[in-house]
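In: no sequence for this one, just the structure:
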């Protein structure tokens, strides 16, 4: 009987501990999502509230710029993280200009701050992915185990990004690239900390989870007219599930860039 009581108490203790760990994990992820959360809240509010003087897309740009300034000023974001976010803004904006002019999607509203029919705020949606990765990396003390050699990682990231452009005029090799990702990162795991406890998960699994999350976020964004796909002109429809593969590839590119920059910074710190 005493053994049974001790077992029940031990099980109860483990469940309570797991619950605290989960709460802490969710809290850290929520803090890492501050910038993406502001983006979605801004999309929703500017869709339903009357806006003076400027067009909605211009207000969104101003809101996101102010938010970035505040995050750095308040210490929620470091100067190095801001540099990464600016890089992703440029990478995303270039992709947006190309995709919009190829007819993949479009921005239905007017605005002053536009380049080739693409509002400048759109780059922040890519930057928000980088913001989340950088914040989560720091808050959860993320480390890579069995990270592949740079001569494999760098060309893979370049080919994935390039395929977003070339598949319009050549073959779409996304499934070949996803196969390469599985082969190259099959042994790679992500190590992260929740309080003092260390956990691990396969890197490929984290790619899939993040890609699914962004696809869900994309449905919310298109619902609030952040942009529209051709089939959504007559009314909102759920984004085709096939887009998940595109978002997984984008997450992989984002992760590889952030991981590469983190490793460069760590190597420099080791030499000091």
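Out: Cool, the structure landed. Because the structure is a prediction, the values reported are computed rather than measured.
In: from here on, just use CA atoms for contacts and neighbour counts.
Out: Will do.
In: which residues in the stretch 151-272 of the chain form strands?
Out: 189-194, 197-202 (DSSP state E, counting those that start in this stretch).
In: what's the burial count for residue 168?
Out: 12 (other CA atoms under 10 Å).
In: before we move on, the earlier item: for the strands of the stretch 151-272 of the chain, which one sits closest to residue 46?
Out: Smallest distance to residue 46 across these (CA to CA): 36.2 Å, for strand 189-194.
In: which secondary structure elements does the closest one contact?
Out: helix 2-32, strand 143-145, strand 197-202 (3 or more CA pairs under 8 Å, 6 or more residues apart in numbering; DSSP states H and E).
In: for the residue nearest to residue 24 when sequence neighbours are not counted, what are its contacts?
Out: For residue 24, ignoring the flanking residues on the chain, the nearest one in space by CA to CA, 6 or more residues apart in numbering is residue 194 at 6.9 Å. Residue 194 makes contacts with 21, 24-25, 140, as judged by CA atoms under 8 Å, 6 or more residues apart in numbering.
In: what's the most buried one of the strands of the stretch 151-272 of the chain?
Out: Most buried of those by mean neighbour count (mean count of other CA atoms under 10 Å) is strand 189-194; its value is a mean of 18.
In: mind listing the helices for this protein?
Out: Secondary structure of the chain (DSSP state H): helices at 2-32, 34-48, 56-74, 79-101, 123-139, 150-166, 174-184, 203-223, 243-271.
In: okay, now the one to match up with it:
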């Protein structure tokens, strides 16, 4: 798509601009370096959110301007647009093949859950479509894939490292349990509070080390999960406001998605994270191991 090509061109220009700003920032001392890191952090976040941001923009644009009686339905337009974005990201090198494989897997995982959730009435898609499975338009899988795309791109752009990271096998068990609970809680007691406890036990001591410029900073990984879940919740409000999908309580009139949904998105974040970490697990330090950036930071300061 032309919008993605322009984004790639803008991205290259921003890289050149960033290099010039970095040279000037060094002459201003620590205030200049701090300001440069803040700007660079924002630019990296924008780049990591490229796929998700374009999808949200398409939701708004198609709701506001897409012809109601067009031969191609709005949902099918969104599906084809999402596919085009994905292909352009690969063609321009903004997304690696390994990242695309993980995102495709998450697309399948998300669509399977959508089929079940719409069947039991958790939410609905009010518009018509040709490209659908059951009552689920195919663009919805790309909305789930956008979460995986963000994590994969942020991991690469910020050069993620970890300390006190739980074993990969334990994270897989937790992710599977979370996914199963999304289905089973309709028939069995909801185990989400046990899953929250397991999440805290596994990741409560984990730090993610991220590099904005030269030095790795750190933050609790759980905090990162919560912040990303918050932005997904905001995007879901956009989706329901534009009538891309609706919860039963929103059929009579739109109102914000309940904050309680943050918990669901937090748990979904774990599934996304584990799928992406499968690509990087050879670089993930063992549990309790010292993080490589810690020593590196001391040398660079």
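Out: Yep, it's here. Values in this document were obtained by computation on a predicted structure and should not be read as measured data.
In: care to give me the TM-score?
Out: TM-score of the superposed chains, computed with TM-score structural alignment, normalised by the length of the first structure, equals 0.91; 256 aligned residues with a CA RMSD of 1.5 Å.
In: including distance to residue 253 of the first structure, could the helices and strands packed on strand 189-194 of the first structure go into a markdown table?
Out: Output for those, formatted as a markdown table (distance: least, CA to CA, whole Å):
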| stretch | distance to residue 253 of the first structure |
| --- | --- |
| helix 2-32 | 19 |
| strand 143-145 | 16 |
| strand 197-202 | 17 |
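In: what's the closest of these to residue 103 of the first structure?
Out: helix 2-32 (32.9 Å).
In: to which residue of the first structure is residue 54 of the second structure aligned?
Out: With TM-score structural alignment as the criterion, the equivalent of residue 54 of the second structure in the first structure is residue 38.
In: and for that match, the neighbour number?
Out: Applying other CA under 10 Å, I find that residue 38 of the first structure has 15 neighbouring residues.
In: got a list of what it touches?
Out: Contacts of residue 38 of the first structure (CA under 8 Å, 6+ apart): residue 64.
In: ok so, going back, deepest in the core, which of the helices and strands packed on strand 189-194 of the first structure is it.
Out: By mean count of other CA under 10 Å, these have strand 143-145 as the most buried, with a mean of 16.
In: now for that one, which elements pack on it?
Out: Strand 143-145 of the first structure packs on strand 189-194, going by 3+ CA pairs under 8 Å, 6+ apart.
In: ok so, going back, of the contacts of residue 194 of the first structure, just say which sits nearest to residue 69 of the first structure.
Out: Among the contacts of residue 194 of the first structure, and counting by CA to CA, the member closest to residue 69 of the first structure is residue 140, at 23.4 Å.
In: that closest one pairs with which position in the second structure?
Out: Per TM-score structural alignment, residue 140 of the first structure is aligned with residue 158.
In: show me the contacts for that match.
Out: Applying CA under 8 Å, 6+ apart, the residues contacting residue 158 of the second structure are 44, 210-212.
In: kindly recompute the last result at 6 Å.
Out: 210-211 (CA atoms under 6 Å, 6 or more residues apart in numbering).
In: residue 152 of the second structure now?
Out: residue 276.
In: state the distance from it to residue 83 of the second structure.
Out: 18 Å (CA to CA, to the nearest Å).
In: over to residue 101 of the second structure?
Out: 14 Å.
In: residues near the aligned residue in the first structure for residue 87 of the second structure, how many?
Out: For residue 87 of the second structure, the aligned position in the first structure is residue 69, judged by TM-score structural alignment. Using other CA under 10 Å, residue 69 of the first structure has 13 neighbouring residues.
In: any idea how far residue 69 of the first structure lies from residue 35 of the first structure?
Out: 11 Å.
In: try residue 179 of the first structure
Out: From residue 179 of the first structure to residue 35 of the first structure the distance is 32 Å (CA to CA).
In: residue 204 of the first structure: how many residues sit nearby?
Out: 19.
In: repeat for the one 5 residues further on
Out: When neighbours are counted by other CA under 10 Å, residue 209 of the first structure registers 12.
In: quick one: map it onto the second structure.
Out: Checking with TM-score structural alignment, residue 209 of the first structure has residue 227 as its match.
In: next: residue 22 of the first structure.
Out: So, by TM-score structural alignment, residue 22 of the first structure is matched to residue 38.
In: ditto for residue 103 of the first structure
Out: Checking TM-score structural alignment: residue 103 of the first structure goes with residue 121.
In: pull the contacting residues for its match.
Out: By CA under 6 Å, 6+ apart, residue 121 of the second structure has no neighbours at all.
In: ok, it to residue 224 of the second structure distance?
Out: 31 Å.
In: so what's the residue count around the counterpart of residue 249 of the second structure in the first structure?
Out: Taking TM-score structural alignment, the alignment pairs residue 249 of the second structure with residue 231 from the first structure. Residue 231 of the first structure is flanked by 13 other residues according to other CA under 10 Å.
In: how much space separates residue 231 of the first structure from residue 101 of the first structure?
Out: From residue 231 of the first structure to residue 101 of the first structure the distance is 16 Å (CA to CA).
In: likewise residue 233 of the first structure?
Out: Residue 233 of the first structure is 17 Å from residue 101 of the first structure, by CA to CA.
In: measure residue 39 of the second structure to residue 255 of the second structure for me?
Out: Taking CA to CA, one finds residue 39 of the second structure at 34 Å from residue 255 of the second structure.
In: no wait, residue 80 of the second structure
Out: Where residue 255 of the second structure is concerned, residue 80 of the second structure sits at a distance of 29 Å (CA to CA).
In: buried ones in stretch 54-72 of the second structure?
Out: Across stretch 54-72 of the second structure, burial judged by 16 or more other CA atoms under 10 Å covers 54-56, 58-60, 62-63, 66.
In: what is the nearest of the residues you listed to residue 22 of the second structure?
Out: Looking across these and measuring by CA to CA, the closest to residue 22 of the second structure is residue 54, at 28.4 Å.
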